[in-house]
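Just to be clear, the model below is a prediction. Sequence and coordinates:
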Amino acid sequence: MDVQPTWWSKYDDPILQLLADTGAAVPPRVILFNLERREIASPHRSTIKRRLQRLQKYGLVEKVGEEGYYEISELGKAYVSGELDASELDADE
């Protein structure tokens, strides 16, 4: 987790860690609530949605169903556990 890709945000680590901790598929609103409740971060809800879309693009989270729920992917779990360096995710857009 040393060198982050250029597209990485300060909110991406907390989002991935929260999803890894819960192991559940949750909507952006629940992610925001828990980040604020745990005093980890306080982004705007639209920021959470944008970050989830970006994390999904790079395979770190997966969208579940049509209702907008997200869960951490196997790749995301590898990142959180330190088995994957985020710099390996930096790809041409």
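Received it, and whenever you're ready, just let me know what you need.

CA atoms for contacts and neighbours, from now on please.
Will do.

residues contacting residue 80?
The neighbours of residue 80, taking CA atoms under 8 Å, 6 or more residues apart in numbering as the test, are 13, 16, 17, 20.

Determine the three-state secondary structure at the second one.
What it means is residue 16. Following DSSP: H, G, I helix; E, B strand; the rest coil, the label given to residue 16 is helix.

Likewise for the last one?
The three-state label for residue 20, taken from three-state DSSP, comes out as helix.

residue contacts, it?
72, 77, 80.

Now the two most distant members of the contacts of residue 80.
Spanning the widest gap among those are 13 and 20, at 10.4 Å by CA to CA.

let's bring in a second model and compare:
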Amino acid sequence: MDDSTTDPDPDPEAEAEADAQTDGEPEAETDAEWMEPADRPILELLHSEEDIFEPNQIDEEGLCPANYAAYRCREMTKYGLLEKIMPGFYEVSDLGERYLADDLDPSDLESDN
């Protein structure tokens, strides 16, 4: 057999990069198609801290950036898990409390838009 026709040994760094792309961390599961992995932690934080109402505070707690937290709060408000107290301020609704208690399947909720 002629060694000149065989492929050279693959580059170990290239293999590691390919493995990282195919075997990367699995996407975090959510309880509904419209939900994101950050939603439950945001709800839990808003529920546990009486003085946390706004996305900037969610950012300060290290859950996610404020602009993303604001977006997720608006989305959860559309589905009834949060209530908007005033612009930029939210609290967990009765539906949100039921979800956190595992008494509600958020995939059954419909957007108000």
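Cool, got the structure. Bear in mind the structure is a predicted one, so any value in this text is a computation, not a measurement.

between the contacts of residue 80 of the first structure, which is closest to residue 29 of the first structure?
For those, the closest approach to residue 29 of the first structure (CA to CA) belongs to residue 16, at 14.7 Å.

Identify the residue of the second structure aligned to that closest one.
For residue 16 of the first structure, the aligned residue in the second structure is residue 43 (criterion: TM-score structural alignment).

still on that earlier bit, so of the contacts of residue 20 of the first structure, which ones are in helices?
Counting by DSSP state H, the members of the contacts of residue 20 of the first structure that fall within helices are 77, 80.

can I get the contacts of residue 20 of the first structure in TSV with distance to residue 51 of the first structure?
Output for those, formatted as TSV (distance: CA to CA, whole Å):
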residue	distance to residue 51 of the first structure
72	13
77	17
80	16
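
Closest one of the contacts of residue 20 of the first structure to residue 66 of the first structure?
Distances from residue 66 of the first structure to these, taken as CA to CA, are shortest for residue 72 (16.4 Å).

The second structure: which residue goes with the closest one?
Mapped onto the second structure by TM-score structural alignment, residue 72 of the first structure lines up with residue 92.

Burial check on its match, number of neighbours?
The burial count assigned to residue 92 of the second structure is 25, neighbours taken as other CA atoms under 10 Å.

and the nearest residue to residue 39 of the second structure once chain neighbours are set aside, what helix or strand is that in?
Using CA to CA, 6 or more residues apart in numbering and skipping the chain neighbours, the partner closest in space to residue 39 of the second structure is residue 72 (6.7 Å). If you go by DSSP states H and E, residue 72 of the second structure is part of helix 66-78.
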